[in-house]
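A.B. asks: Following is a predicted model, sequence given first.
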Amino acid sequence: MSELTTKTIAELRDGFRAGDFSAREIAAEFNAAVAAARALNAFTVETPDDALAAAAAADEARAGGDPGPLAGIPLGIKDLFATEGVATTAGSNILKGFKPPYESTVSGNLRRAGAGMLGKLNMDEFAMGSSNETSAYGPVISPWKRNDGGNNSLTPGGSSGGSAAAVAAGLAPGVTGTDTGGSIRQPAAFTGICGIKPTYGRASRWGIVSFASSLDQAGPMAKTVRDCAILLEVMCGFDPKDATSLDVPVPQWEAGLSSDLKGKRVGIPKEYRIDGVPAEIDALWDKGVEWLRDAGAEPVEISLPHTQYALPTYYIIAPAEASSNLARYDGVRYGLREIGEAGQGTALDGMYAATRAAGFGAEVKRRIMIGTYVLSAGFYDAYFTKAQKVRTLIKRDFAQAFEKCDLILTPTAPSAAFGLAEKMSDPLAMYLNDVFAVPASLAGLPAMSVPGGLDGLGLPLGLHLIGRELDEQGVLNAALAIEERAGFTARAEKWW
């Protein structure tokens, strides 16, 4: 691994502006790292020429004295973001070969800030998964290994598994991810990096392939809290093309970073102490409480009584919205088209059936069927309407909790990274990976995972911070306090 690929975004930015190295040197070293790590399967498409072209523009801008905020920084873009002229497939066979004639708002914001693109990052199909094993391109392999001498391949988490693996392996200094029920935070925890989901509506969803429209939110993943703040400032902002976009100013989150938490109260929800969670995760949680206390915060016990209903509520609402969103993939306008066989009804119906049968993977089909069922006549009120009511109660729980505290601290995930294929045969066990992350998603709140330590097998464990609506600064500051005190510097040893 080269010296430049070990640097943070802040270090690359500042070194580039000081003339310590050129943008071309940065891009060339990251391009080489991406090519050398194909065994991880982190990228679906590599775009080295894009990274070099942006680097040339950055070097020219620096010579002119006006580089953009991300000039010289090459990034990885999750394959859920539309990238003009570059394949965007959402990890699915049904979109293989699709090259959009437009750019997503978030990736466009990053480009205008001077960032280049190293490639598109592998992901669970349509962001439906917690292990990156549902991708039509095959699973991403975590750069981390257990220290017990075994050589089993581990998951980097999902759905933003390619994004997490790319940062953890030093293939990109920062990446975009999306989070519907924990898909930024859980893979960040599994790979020992930072990832933040902002308040719902902070970052535009325009040009992002939809999974569940009332939950999907873009966010950054990077090595450090500061790097996440740098990327988040550029990614966020009002977008009139997105009806759910918030028309509020974007703060200077990097400039506002402070690990002094004097006067802050940190809520510790008693309902998050659940059976079956390894003792070392509870121990890290207790250590996180002490780190925040050392930073000046006061821990207080809080109650989020409807937490036990969050996961079933999510797995009604998210599949329902997915079944509606994915109805557009019918073989007519773009993507895969299969001609139906005789006996499948009309020629048009046969094409719909054949295209969707061939194009969607098993997990996507499962969620479409669940969603269609809960939206069907006779079950809509019993399931979907009731789930929306429970969602309101979960949001109310958070509102009442924030009358007693400013931030909430929990574990990010109920385990460290598990082996590939260990849970694929048990969808319920897989869904439980999101048990700590889902409530904040249902409430639309900002939430972040920051690495706190290693488990007994040498794998990363994350701590999870949840803030009030639009209080990304509070979340980032508390994460910085943990980052400073945890002193987490462990990195995956190169084996690929």
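C.D. replies: That came through fine.

A.B. asks: Every contact and neighbour count from this point should use C-alpha atoms.
C.D. replies: Fine.

A.B. asks: pretty sure Asp488 is touching Leu459, no?
C.D. replies: Small correction: residue 488 is Phe, not Asp. No. Contact criterion Cα atoms under 8 Å: Phe488 and Leu459 do not qualify, at 11.9 Å.

A.B. asks: Next one for the comparison:
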Amino acid sequence: MRAEVFPLPTQTCEQRTAHALREAAQAGERGGFVRLREAAALEQARAVDSQREEGLQAGRLNGAPLAHKDMFFRAGELSECGSRILAGHRASHTAIVLQRLDAAGATDLGALHMAEFAMSPTGFNAHLGHGRNAWSEGHVSGGSSSGSGIAVSRGLVAGALGSDTGGSVRIPAAVNGVTGIKPTQHAISMRGVMPLSPSLDCVGVLARTAQDAASMLQAIWDADSLDPHCLATGKREFEGAIERPLAPDDIIAVPAFGDDAPVSGEVRAAVSRMAEAFASCGATIRKVDLPDLRETGALATLMLGAEATSIHAKWLRERRGDYGEQVLRRLERGLLYPATRYVDALRLRAPLMTQFVERYLGGAQALLLPALPYAVPTIEETLEGDASEIERRFGNFSYWTRGINYLGLPGMSVPAGKSENGMPVGVQLIGRAWSEDVLLRLAHQLQGNTDWHLPSILSHRPRVA
């Protein structure tokens, strides 16, 4: 089966890739790219065309134009991670997930904007400038996989890889009106990807639809004997699994929001709207208590701070002035965490995950949660005040995503319409460990009966596919 963004094109793959490169170049920084791989992408496209001419299978991705966050290394090419410290850095090896996408017949158009070292949920970068939301350049793009959300939403690529340590796939997917999935912790090999917090880092996928996300996730999912953290034992089938219609035994848990819940009224309405849509598709809705993610979020923050500071220790000593102020503040805070608190965070992880699943997912396939606590803010709103004030106001931007990384559960952001300011609003589906097929199926069946994933911004733009 082939996903809808990966059909057999009437053009050659080379023609299609050349068109996509021109569109990306014309979009400039608005398109989310920091570098294009014109010659290399066209060479990949010609290889796909040669396979077709010889009557060979071109791969499940069929020449689809992709691009990826600038922290997925490719041998001999620049990989700067949105930073000044790694400016000019050329990788010595290619990330295994890029190797797998290449083998699946995709073309890689280039590197995408990201927050410095993947450390901003809004898409801010002190060196590259802000990510610009695909719907409104005055609004934040979400981060840290900012360019991935922008490029997919603008229709410049069929899909993109991102990383998710505290929401960095799901947040840009939500604010740009696309679909994003973070798999189970350690399911996908991180070999050849710049780490932030190895205990929390996940490779994730952003695409226009759940169907396309399934195709990409299937392409990169496999065991990796050279990555000791990768828990996948082999390939998995997602494309076929998503086709079964929803039925009453598909139970979705929906929380009851109290007056003090950290979520705006319009986001609550989006969660209710999605629950109603799932019910109309045949699923059963079950009411549950609202999860309190403050503890898991705090533990995730502690874990990220300690691990990221360890990774950056040498640069903090020798190149402190090359960090942006916001990133430096977060890294230096990691120096203050006692080792006993870090060990506690590791020790509590499994029991807290078990408690969460039993309480909120008992008997249900997925839990509906907001992706963001409020509507997409403007860039100007994230700049008002000093650094500590900004951090205080937007410290809860990833409230609904960060704790899910600590629990290690898969999460998927799905478009759920627009907020009052006309910007996209997303809702998360949270599942048990290794239930990516379930989340993708739920989202695919929902998208077959709603049009929230088909935003008006794309109606006047030529499709890349």
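C.D. replies: Great, that's in hand. Note that this is a predicted model, so its numbers are computed, not measured.

A.B. asks: Superposed, how do the two chains score by TM?
C.D. replies: Once the chains are laid over each other, their TM-score by TM-score structural alignment, normalised by the length of structure 2 reads 0.91; 450 aligned residues with a Cα RMSD of 2.1 Å.

A.B. asks: ok, back up a step: compare neighbour counts for Phe488 and Leu459 of structure 1 and give me the winner.
C.D. replies: The residue with more neighbours, out of Phe488 of structure 1 and Leu459, is Leu459; 23 against 17, by other Cα atoms under 10 Å.

A.B. asks: Can you give me the distance of that one to Ile141 of structure 1?
C.D. replies: Separation of Leu459 of structure 1 from Ile141 of structure 1 (Cα to Cα, to the nearest Å) stands at 14 Å.

A.B. asks: next one: Leu75 of structure 1
C.D. replies: 19 Å.

A.B. asks: okay, these two: which has more neighbours?
C.D. replies: Counted by other Cα under 10 Å, Leu75 of structure 1 and Ile141 do not tie: Leu75 has more neighbours, with 30 against 26.

A.B. asks: Who are the contact partners of the counterpart of the more buried one in structure 2?
C.D. replies: If you follow Leu75 of structure 1 across to structure 2 using TM-score structural alignment, you land on Leu66. Leu66 of structure 2 sits next to Ala106, Thr107, Asp108, Leu109, Gly110, Val157, Ala158, Gly159, Ala160 when contact means Cα atoms under 8 Å, 6 or more residues apart in numbering.

A.B. asks: On the three-state scheme, Leu66 of structure 2 is what?
C.D. replies: Assigned state for Leu66 of structure 2: strand (three-state reduction, DSSP: H, G, I helix; E, B strand; the rest coil).

A.B. asks: for Met221 of structure 1, same thing?
C.D. replies: Met221 of structure 1 ends up strand, using three-state DSSP.

A.B. asks: What of Leu409 of structure 2?
C.D. replies: Of the three states, Leu409 of structure 2 takes coil under three-state DSSP.

A.B. asks: Same question for the one 5 residues further on.
C.D. replies: When the structure is reduced to helix, strand and coil (three-state DSSP), Val414 of structure 2 reads as strand.

A.B. asks: What's it aligned with over in structure 1?
C.D. replies: Val414 of structure 2 maps onto Val450 in structure 1, by TM-score structural alignment.

A.B. asks: The nearest residue to that match once chain neighbours are set aside and Ala168 of structure 1, how far apart?
C.D. replies: For Val450 of structure 1, ignoring the flanking residues on the chain, the nearest one in space by Cα to Cα, 6 or more residues apart in numbering is Cys194 at 4.8 Å. Distance of Cys194 of structure 1 to Ala168 of structure 1, given as Cα to Cα: 10 Å.
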